[in-house]
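A.B. asks: what follows is a predicted structure for the sequence shown.
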Amino acid sequence: MNKKVVDLLNAQVNKEFFSAYLYLGISKFFTKINLPGFASWYKVQAQEEQEHAMKIYDYLLDNDEDVSLDQIAKVKVNLKTPLAAAKEADKHEHYITGEIEKIMDAAIEAKDYRTQLFLNWFITEQEEEERNSKDMVVKIEMLGDDCKSLYLLDKEVGSRKG
């Protein structure tokens, strides 16, 4: 495999594990403000991000490449409101999409067709991730300061299963 593509994939493993940390931090925020449905939703999201990291991990090893397990950065997000938490998640999903696109660009440049095929799954997944994060922002924005509606939404999002 092309060294640049391998390096970017290795970096992405770390970014996906960081994503899991970020979502655990958001889950913790919702637990602390007594919204267990949101906390559960973001905990499931954290598990999904770990699965994404492991897909890349396995892909690298299956292609006889080394996997660099670097230190995961500390989550430094100071959340104040449910809307701020949802916006942070949405911002992060857009960032991850951009990072996946950078890897795809490198794979195209290297004519690494196998990695391009592999990355197609992530591109489709990111479309879904961005849609879900945007929907969460929109729903919370629609509620404004209505605590009763937020409570009902908490019950709805808490039904998400891993």
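C.D. replies: Structure received. Residues are numbered from 1 along each chain as shown.
A.B. asks: hey, let's count contacts and neighbours off CA atoms from now on
C.D. replies: Will do.
A.B. asks: and the contacts of stretch 54-70?
C.D. replies: With contacts defined as Cα atoms under 8 Å, 6 or more residues apart in numbering, stretch 54-70 is touched by Met1, Val6, Leu9, Asn10, Ala11, Gln12, Val13, Asn14.
A.B. asks: can you pick the most crowded of those?
C.D. replies: Leu9 (26 neighbours; other Cα atoms under 10 Å).
A.B. asks: related to what we said a few turns ago, got JSON lines for the contacts of stretch 54-70, with secondary structure and distance to Lys32 too?
C.D. replies: Formatted as JSON lines, the contacts of stretch 54-70 follow (DSSP: H, G, I helix; E, B strand; the rest coil; distance: Cα to Cα, whole Å):
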{"residue": "Met1", "secondary structure": "coil", "distance to Lys32": "45"}
{"residue": "Val6", "secondary structure": "helix", "distance to Lys32": "39"}
{"residue": "Leu9", "secondary structure": "helix", "distance to Lys32": "35"}
{"residue": "Asn10", "secondary structure": "helix", "distance to Lys32": "34"}
{"residue": "Ala11", "secondary structure": "helix", "distance to Lys32": "32"}
{"residue": "Gln12", "secondary structure": "helix", "distance to Lys32": "30"}
{"residue": "Val13", "secondary structure": "helix", "distance to Lys32": "29"}
{"residue": "Asn14", "secondary structure": "helix", "distance to Lys32": "27"}
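A.B. asks: here comes the other one, which I'd like you to weigh against the first:
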Amino acid sequence: MIKDSLAKALSDQFNAEYYSAYLYLSMSAYADRLGYKGIANWFAVQAKEELAHGTHIYRYLLERGVAPSFQDVKAPQAAYESLQAVFEKVLAHERQVTGMINRIASLALDEKDHAAYDFIRWYVDEQVEEESEAEDLVLKFSRIGDNPGLLYQIDAQLAARRFTDPF
């Protein structure tokens, strides 16, 4: 049986993943309004990934006999100074999520819940990838600046991203 503290942490994470989806949809709308359909696509795919993560955690809780607790989803930021600022927000957000995931992993180990630890390990690895990609995009946008030709190129590159359900 899963302990209450771990069940709460996983429920909080399930809700945080849904907030992440909401945040990335907001960022997608921001990029779309600026005319960057490829960047908007990248954020829309990111939102779908976050929904998949949240649903995966939700299902895990149910498998462990826990009723997930649903929380309010706060409104995300809707406007930014620049595309670079958006991706800096992405990096900060992903670092925050990494901290949350790491706390769950530590809690699972402390409670000797090896099933939960095995489950959350996938997210630990996923966050390494998420942060690396965000760092790469922050670096690219810092180099691009307001160069229209380079913005066009990265917009075209990010348009190619497609959602693949990881589960």
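C.D. replies: Cool, got the structure. Everything numeric here is computed off the predicted structure, so don't read it as measured data.
A.B. asks: save the contacts of stretch 54-70 of the first structure as CSV, and put in distance to Lys43 of the first structure too.
C.D. replies: What follows is the contacts of stretch 54-70 of the first structure, written out as CSV (distance: Cα to Cα, whole Å):
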residue, distance to Lys43 of the first structure
Met1, 34
Val6, 29
Leu9, 24
Asn10, 24
Ala11, 23
Gln12, 20
Val13, 19
Asn14, 18
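A.B. asks: nearest to Lys91 of the first structure, of these?
C.D. replies: Of all the contacts of stretch 54-70 of the first structure, Lys91 of the first structure sits closest to Gln12, with 16.8 Å by Cα to Cα.
A.B. asks: relative to Val138 of the first structure, which of the contacts of stretch 54-70 of the first structure is nearest.
C.D. replies: The closest of the contacts of stretch 54-70 of the first structure, once distances to Val138 of the first structure are taken by Cα to Cα, is Gln12, at 28.1 Å.
A.B. asks: where along the first structure do the strands fall?
C.D. replies: With DSSP state E, there are no strands along the first structure.
A.B. asks: right, and Val157 of the first structure touches Gly37 too?
C.D. replies: Yes - between Val157 of the first structure and Gly37 there is a contact under Cα atoms under 8 Å: 5.6 Å.
A.B. asks: and those two? which has more neighbours close in?
C.D. replies: Between Val157 of the first structure and Gly37, counted using other Cα under 10 Å, the more crowded position is Gly37 (22 against 17).
A.B. asks: what residue, apart from its backbone neighbours, is nearest that one spatially?
C.D. replies: Nearest-residue entry for Gly37 of the first structure: Gly158, 3.5 Å, with adjacent residues in sequence omitted and distances by Cα to Cα, 6 or more residues apart in numbering.
A.B. asks: circling back: Ala73 of the first structure: which of the contacts of stretch 54-70 of the first structure is nearest?
C.D. replies: Comparing those against Ala73 of the first structure with Cα to Cα picks out Asn14 as the nearest, at 8.9 Å.
A.B. asks: what sits against that closest one?
C.D. replies: By Cα under 8 Å, 6+ apart, the contact set of Asn14 of the first structure is Ala53, Leu69, Asp70, Gln71, Ile72.
A.B. asks: conserved subset of the residues you listed in the second structure?
C.D. replies: Cross-checking the contacts of Asn14 of the first structure against the second structure gives Ala53, Leu69, Asp70, Ile72 as conserved contacts, using both residues aligned by TM-score structural alignment, their matches' Cα atoms under 8 Å.
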